[in-house]
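**Student:** build me a structure from this.
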Amino acid sequence: MKGYWLLVPTVAAYATRVLRIPLAGWSVTGEAQGVGPVTCRRYWIDIASPRRPDTEVIDLMLQRLPHMIPPVLAAFRRVRRGREPTRVGDRFTVLMLGMRRGRVQVVEVGSTHFRLQTLRQHSESGWIAFRSEPLPADGYRLMVVSQVRASSWYDRVTYLLGVGILQRMTWESGLRRALKLSGGRKAGHGTSTVEWP
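**Tutor:** You can find the predicted model right below:
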């Protein structure tokens, strides 16, 4: 009888999206599974006079994803073992800020982009894309773009209370490491956030 009273709040929390547990396994999630507003975030860095083309840098970012982000902010580990290149369908476990676990899956790979989709139990529901665009002068812009909703109301509150700042640090650190991979120099950078119901 005692265990029953522990189960009821857990089921109620899951049903109200206060807490997310992967009851259906590590299934792909989109904005429809989240709560609160849809948030589109863009982080970018403009690279002038690169020694590597953007196609090579984007591929290196995908293949070296666990090394692109400082592990103290988000530790990525590919689930599939081996030395084969990362490809569509591969999953990564992510330990965020040393305490929150999540998973993402590679769902799209192109010459100038790749996209990750969140899996159940990630703190956000939606996608994150890494891509490049040519600049008018000699160079290109590298971007991290995400379109997500918080996976639970708890995650929404923690984002507003400071996790958003740490998330920004995570992606900006990754872009700085990509700048080093490019062999070019920083010509500009920026961020933007837009939310809608």
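
**Student:** from here on, just use CA atoms for contacts and neighbour counts.
**Tutor:** Will do.

**Student:** can you find which helix in the chain contains the most residues?
**Tutor:** Looking across the chain with DSSP state H, the single longest helix is helix 164-182.

**Student:** mind giving me the packing neighbours of it?
**Tutor:** Helices and strands touching helix 164-182, by 3 or more Cα pairs under 8 Å, 6 or more residues apart in numbering; DSSP states H and E, are strand 35-48, helix 54-63, helix 65-68, strand 139-150.

**Student:** closest to His113 out of the ones you listed?
**Tutor:** Comparing the helices and strands packed on helix 164-182 against His113 with Cα to Cα, the closest turns out to be helix 54-63 (6.4 Å).

**Student:** let's see this one next, to set against the first:
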Amino acid sequence: MQRRHIIYVFGLGLGFIGLSQLWQRRFKRGKTTQRPQAGSGSLYRRRYWVDFVDPKQTPEALVKYIKANLPDFSPGLFADFRKATGDGRLMQVGDEYDITILGPWNGSVRVRESQALSFSFSTLEGHPEAGQIHFELKPHPEQAQTWRFEIGSEARSRDGLVEMAYKIGKAVQTQVWRTFCERVVEYAQAEQLGEIQTSTIEQTTEGEVVIHD
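**Tutor:** Down below sits the predicted model:
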């Protein structure tokens, strides 16, 4: 009887540990955000945007769908999003996503803001970059009845090793977010105006500002 009691208690203990570890992984994984100040090398401010007219959804419905279906908009070969914590049908502040990134590094991000027409992520410990990225659908600044979907990031490399691989990483990143913009227009069944635009501004550790695009 005593032996069965010990086995029972031991089993409960193992079960509790297992549930605790699962909870840590799924709901409080303990990863800290990586701010740009903690990164290595130059600070990069990148923008990717596309203009379009006549979307078949309201702006709010379009962004709501994007937030609930991130994998549909990113090229899985280069960056595959998977919801790690939170409701899979919604995007709320504090939710986390794991990203399988082409190359030797994967990463995770946490939702830092989620509004009707915008959302943003902070990179978490272990992500190749230290910083944040913002997605927004907004009226065109000059053209009436025209919309602009824009992605903007501000980040440094996580460490010196990632910084050394910057050129490869930049090419992959550009392809990911250009594809994302293309797929937003496709899903909206809208008419794209012009090409997808990109801009990169580098601020070196010496304070020099370099415009790449």
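
**Student:** flag every buried residue along the helix or strand following the longest helix of structure 1.
**Tutor:** Where DSSP states H and E defines the elements, the next helix or strand beyond helix 164-182 of structure 1 is strand 185-196. By neighbour count with 16 or more other Cα atoms under 10 Å, strand 185-196 of structure 1 contains the buried residues 185-186, 189.

**Student:** distance from the chain centre to strand 185-196 of structure 1, please.
**Tutor:** 16 Å (Cα atoms, centre = their mean, to the nearest Å).

**Student:** got the angle between it and strand 139-150?
**Tutor:** In terms of direction (axes from the mean of the first three to the mean of the last three Cα atoms, to 10 degrees), strand 185-196 of structure 1 departs from strand 139-150 by 30 degrees.

**Student:** got the contact list for strand 185-196 of structure 1?
**Tutor:** 37-50, 179 (Cα atoms under 8 Å, 6 or more residues apart in numbering).

**Student:** how near is whatever residue of structure 2 lines up with Asp155 of structure 1 to Asn106 of structure 2?
**Tutor:** The alignment partner of Asp155 of structure 1 in structure 2, by TM-score structural alignment, is Val162. In this structure, Val162 of structure 2 and Asn106 of structure 2 are 12 Å apart, going by Cα to Cα, to the nearest Å.

**Student:** more neighbours: which of the two?
**Tutor:** Val162 (21 against 15; other Cα atoms under 10 Å).

**Student:** what's the more buried one in contact with, if anything?
**Tutor:** 128-129.

**Student:** what distance do you get for it to Leu117 of structure 2?
**Tutor:** 32 Å.

**Student:** circling back to that earlier point, closest to Tyr4 of structure 1 out of the buried residues of strand 185-196 of structure 1?
**Tutor:** Closest to Tyr4 of structure 1, out of all of the buried residues of strand 185-196 of structure 1 and judged by Cα to Cα, is His189, at 53.0 Å.

**Student:** nearest spatial neighbour of that closest one, skipping sequence neighbours?
**Tutor:** Closest residue in space to His189 of structure 1, ignoring its immediate chain neighbours: Ile45 at 4.2 Å, by Cα to Cα, 6 or more residues apart in numbering.
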